[in-house]
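Peer 1: could you look at this predicted model? Sequence included:
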Amino acid sequence: MTTALLVAALLMGFFGSPHCLGMCGGLVTAFGLSMKDSSPAKRRALVATYHIGRLGSYAFLGLIAGLIGTTVLEPLMTGNNLPRILLGLVLAFVGVTMLGAPFLNKLERFGMRFWQYLSPLRQKVFPLNTFPRALTAGLLWGFLPCGLVYGALLIAVVAHNPISGAALMFVFGLGTVPMLVATHETVGWLRDKIGRFRLRQLNGAVLVISGLAVVFTPIVMSSMHGGHSHGGSHTTMDHSSHSDMSQMNHDMNPEMDHSMHDMSDDTETMHHAH
């Protein structure tokens, strides 16, 4: 896995975080209300704890996604260009979803069923006044259905191995942290800037372009290389023809010299006879 892929995951999390805030805002508010009796220092520590739990869940999901990619897809992708093509297509697909295409909505609805199934367990972590509860709440939070998370998991599937998948999802989660821990005023400022400059859409476009480049650039380069090889064959042919002509000249010269020598002898004989 390249550094570029990690950077893409980080930016995907950051620029997509306004969407995450829309889905997670109620949960963040509920967590905050449950910690109202704690001191400011303890609240900050509890907030850090449940975000550590959330990133841990993302890393675990990335590990599973990478494991699926290794065990299911790897046998099909040995000795061919399928890994590169699949990665490019996934990047382009995720980019299109960031541009607003509702491709992952059905997957979100399916995930909501699982989230509702966890409801009894979620109720037991309130109030978040202890670190074990905060950590458990964060671990559960990682399973909140989110199309952006599912898009990142698709990238983790083609990340070549489970460790890379876990690292990619952890970095993606880091990108979402600033928006989710910011104060109300800072949240408004971040959402305004990201929305005004269409940074989410810009990041989606970059992912689409990057994915297409991953798929098609080697094909174009291979075609160009093939053209150069054809030119090289033409040059070789010219060189071969030149060598053949030189050989013909070499073979003809002794015969011509011998004929000229015979003509000289005949002339000399006629001269003496005269």
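Peer 2: Nice, thanks for sending it over. Numbering: from 1, shown residues only.

Peer 1: only C-alpha atoms for contact and neighbour calcs from this point on.
Peer 2: Fine.

Peer 1: from residue 8, how far off is residue 125?
Peer 2: 34 Å (CA to CA, to the nearest Å).

Peer 1: sorry, wrong one. I was asking about residue 184.
Peer 2: Per CA to CA, residue 184 is found 27 Å from residue 8.

Peer 1: those two: which has the busier surroundings?
Peer 2: Higher neighbour count among residue 184 and residue 8: residue 8, with 20 against 10, using other CA atoms under 10 Å.

Peer 1: can you tell me how far that one is from residue 59?
Peer 2: 16 Å.

Peer 1: where do the helices of the stretch 101-250 of the chain begin and end?
Peer 2: Secondary structure of the stretch 101-250 of the chain, counting by DSSP state H, counting those that start in this stretch: helices at 105-117, 119-123, 131-141, 147-157, 162-181, 184-196, 199-273.

Peer 1: summarise which helices and strands the first one is packed against.
Peer 2: Using 3 or more CA pairs under 8 Å, 6 or more residues apart in numbering; DSSP states H and E, the elements in contact with helix 105-117 are helix 147-157.

Peer 1: please compare the first structure with the one that follows:
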Amino acid sequence: MTLGFWPAVLMGLAGAGHCLGMCGSLAGAFSLTVAPNRRLVTLLMYNLGRLASYGLAGALVGGLGAYVSAIGTPLLLAFRLLAALLLVLMALYLLRWHLGLMRLEALGQHLWRRLKPLAGDLLPLKNPWQALPLGLLWGWLPCGLVYSALSWALVSGSALDGGLSMLAFGLGTLPVMLATGLAATKLKQLLQHPGFKGLAAFILLAMAVNLLFVTWRQWMPA
């Protein structure tokens, strides 16, 4: 059960505000340490690394979900319910009705404490190519929105679909990350507009309901 390309992109776009808080300041800061004619290349390298980490994480959890499905364990039901729950929590976060999704960020702190010093060693950037490994490391920064997207990769059905869904999610975050580094304020304002976030939240809730319905049809006795 793959999330689909455009819904995954929408998830990334809808989380633009949170991305600004988590990664935007870094992108804006280090892009200023390189010459203006290299700024775009630096941002692209950083985000290429970040998306690569998302794709790898999606492939890993997608493969895990496929294995669980193949051996026929009821754990797959729990995975699907988790994915639906996190999607609802993400929609509530976008509407600012409930911010519990952000509490999930504590789950990745242990790994991040090991990676953060490595990322720090790459700063300040001496050339745009150093932004690629920086992005690879920064892609593992604990993030509730990323974990929500990963839950869908978990039930995607394969490592390939899981990786692709996370790459699509990463592409959705790309416009705001580039806009931050290049000071494109109008795009940032559009992606953070309450109307856009409300529409995205509605679509995400509809996707959660659809996942629950499909799961109910498959697991409930006739």
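Peer 2: Noted; the coordinates are in hand. Since we're looking at a predicted model, the values are computed, not measured.

Peer 1: out of the helices of the stretch 101-250 of the first structure, which is closest to residue 54 of the first structure?
Peer 2: helix 131-141 (4.3 Å; CA to CA).

Peer 1: mean shift of that closest one relative to the second structure?
Peer 2: Its matched residues in the second structure lie on average 1.5 Å from helix 131-141 of the first structure after superposition (mean CA distance after the TM-score superposition for the first structure).

Peer 1: contact partners of that helix?
Peer 2: Helix 131-141 of the first structure has contacts (CA atoms under 8 Å, 6 or more residues apart in numbering) with 46-47, 49-57, 122, 125-128.

Peer 1: which of those residues has the most neighbours?
Peer 2: Busiest of the contacts of helix 131-141 of the first structure [other CA under 10 Å] is residue 54, holding 27 neighbours.

Peer 1: so what does that one match up with in the second structure?
Peer 2: Matched by TM-score structural alignment, residue 54 of the first structure corresponds to residue 50 in the second structure.

Peer 1: tally of neighbours for the equivalent of residue 158 of the first structure over in the second structure?
Peer 2: Counting by TM-score structural alignment, residue 158 of the first structure lines up with residue 155 in the second structure. Residue 155 of the second structure has 29 neighbours, counted by other CA under 10 Å.

Peer 1: could you point out the longest helix in the second structure?
Peer 2: helix 39-70 (DSSP state H).

Peer 1: how close does it sit to the first structure?
Peer 2: Relative to the first structure, helix 39-70 of the second structure is 1.4 Å off (mean CA distance after the TM-score superposition for the first structure).

Peer 1: residue 171 of the second structure matches what in the first structure?
Peer 2: That one, residue 171 of the second structure, aligns with residue 174 by TM-score structural alignment.

Peer 1: which ones are touching its match?
Peer 2: 10, 13, 14, 55.

Peer 1: any idea how far the spatially closest residue to residue 85 of the second structure that is not a sequence neighbour lies from residue 202 of the second structure?
Peer 2: Residue nearest to residue 85 of the second structure in three dimensions, not counting chain neighbours: residue 208, with 7.4 Å by CA to CA, 6 or more residues apart in numbering. Counting by CA to CA, the separation of residue 208 of the second structure from residue 202 of the second structure is 10 Å.
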